[in-house]
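S.K.: Predicted structure and sequence below. I'll ask about it afterward.
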Amino acid sequence: MLQKTNQANLAESDHQDHPESHSVFGFWTYLMTDCVLFAALFATFASLWHQFAGGPTGKDLFELPGVAIETGLLLLSSITFGFAMLNAYQQKSGKVMQWLVVTFLLGALFLFLELREFSQLIAEGASPQRSAFWSSFFALVGTHGLHVFIGLIWMAVMMIHVLLRPQLGEHEIRRLACLGLFWHFLDLVWICVFTFVYLGSVV
């Protein structure tokens, strides 16, 4: 009886020394606030849909083939990150690094093409100051691009972690899982952007 009591006390003490992490729950909470942010930006864009102020429209300037390439790159990066997570659970740090590098390059290429699109739109007279439509467009798509940039920085930090700690612990895997949630969330937001902003403006 005394032995069982001692074991229970030791288990309780160990639980107090190593409390369960609430980082994943906290990150889900953050994603919910980000959902509210993007919902507000989508609502703003929808309310200013036809406010062109006599300037160019989305139908005039949007190039769907280029945007489709951007979409394909981002969706593919979500798949490659999934491969990185599968290898992380199997403790294959070398494979994790390889897939993270591929994901990073795909995300960086997406961001490069998006910035090039912005510069082309501005050169054609569709700057954020031109009309309410373009102001809301740049606010929405630019905010998504900023999130992708932050995700790339986070990914670079995680690659350094994996490089320095070949044996992935629970802490590193949890961080990768949170980054995966963030990256997949950006994919979902971009699908909405592609559907409602680009396709909705052209069709």
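M.R.: In hand now; what should we look at?
S.K.: Could you use CA atoms for every contact and neighbour count after this?
M.R.: Noted.
S.K.: how many neighbours does Val96 have?
M.R.: 26 (other Cα atoms under 10 Å).
S.K.: shouldn't it be in contact with Tyr89?
M.R.: No. Judged on Cα atoms under 8 Å, Val96 makes no contact with Tyr89 at a distance of 9.5 Å.
S.K.: packing partners for the longest helix along the chain?
M.R.: Secondary structure of the chain per DSSP state H: the longest helix is helix 132-164. Contact partners of helix 132-164 among helices and strands, from 3 or more Cα pairs under 8 Å, 6 or more residues apart in numbering; DSSP states H and E: helix 23-47, helix 93-123, helix 170-192.
S.K.: try this one side by side with the last:
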Amino acid sequence: MTEQAAEEPFHDTDRQEQADRLGMLVFLASEIMLFGGIFAATMALRIQHPQDYMKAASHLRLALGTANTAILLTSSLAAALAVEGARSGRSRWAARALAAACLLGTAFLAVKGYEYAGEYREGLMPGTAAAHFSGPLQRLFMDLYFLATGLHAFHVLTGIVLMLTAALNRTALHDRRAVLIGNVALYWHLVDIVWIFLFPTLYLAGVP
């Protein structure tokens, strides 16, 4: 076995690409299971105690949740354009699209941070929400809200780092197969999809 063969698990670039994509899909499946458990707990609370659920959800700021939904949907478009740019040989376009997605992701976190700050001032954070709610079920909703959105925000931050890394990687930008950029975009699309489910589950539940 040659030294090169020992270092490279695949000589066929098609097989390497398939392995990379499979690895990403397996990782995304594990992420879906993680958020799926949170969604299941949230929906169980909503089905069994709809009045408490709606009353607690009414404390969330729908306008900020709507703004963040628009931001993430736009960022998902930018990530898709980055993949298309790399595959068509437009490396600068791909880099700019990734940069735009990073900026939009940062804007999402800024809005979420502003929302968290307001909830802190109102005493809605875990451990301080007892004065606003009449029972433990409404406090449980807020605990699930902060768990779900906090975990999602961490994934947004991770996605920003991944996209920034791809935007600065000349090899990835010039790869017509868009392997790295495509996998990063897949991760970002999952982040967006999770939020698309979080938005109606949490924010719209408080709308009369």
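M.R.: Sure thing, it's come through. These figures come from a predicted structure and were not determined experimentally.
S.K.: So after superposing, what's the score?
M.R.: Once superposed, the chains reach a TM-score of 0.82 (TM-score structural alignment, normalised by the length of the first structure), with 183 aligned residues with a Cα RMSD of 2.4 Å.
S.K.: so what's Gly85 of the second structure closest to, chain neighbours aside?
M.R.: Ala94 (4.7 Å; Cα to Cα, 6 or more residues apart in numbering).
S.K.: and the equivalent of the one you found over in the first structure, what is it in contact with?
M.R.: Mapped onto the first structure by TM-score structural alignment, Ala94 of the second structure lines up with Val96. The contact partners of Val96 of the first structure, taken as Cα atoms under 8 Å, 6 or more residues apart in numbering, are 83-85, 87-88, 162.
S.K.: tell me which of the residues you listed are still there in the second structure?
M.R.: Counting by both residues aligned by TM-score structural alignment, their matches' Cα atoms under 8 Å, those that remain in contact in the second structure are 83-85, 87-88.
S.K.: In helices, which of these appear?
M.R.: Short answer: those in helices (DSSP H) are 83-85, 87-88.
S.K.: Reformat those residues as TSV; add distance to Glu70 of the first structure and neighbour count.
M.R.: Below are those laid out as TSV (distance: Cα to Cα, whole Å; neighbours: other Cα atoms under 10 Å):
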residue	distance to Glu70 of the first structure	neighbour count
Phe83	20	17
Ala84	21	26
Met85	23	21
Asn87	26	17
Ala88	27	23
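S.K.: re the thing from before, how close does the match of Ala94 of the second structure get to Asn87 of the first structure?
M.R.: Distance, Val96 of the first structure to Asn87 of the first structure, using Cα to Cα, to the nearest Å: 6 Å.
S.K.: so how many other residues sit close to Phe27 of the second structure?
M.R.: Phe27 of the second structure: 12 neighbours (other Cα under 10 Å).
S.K.: should've said Asp34 of the first structure
M.R.: 15.
S.K.: how about it, what's its partner in the second structure?
M.R.: That one, Asp34 of the first structure, aligns with Glu31 by TM-score structural alignment.
S.K.: Now do that match against Asn169 of the second structure, distance only.
M.R.: Taking Cα to Cα, one finds Glu31 of the second structure at 25 Å from Asn169 of the second structure.
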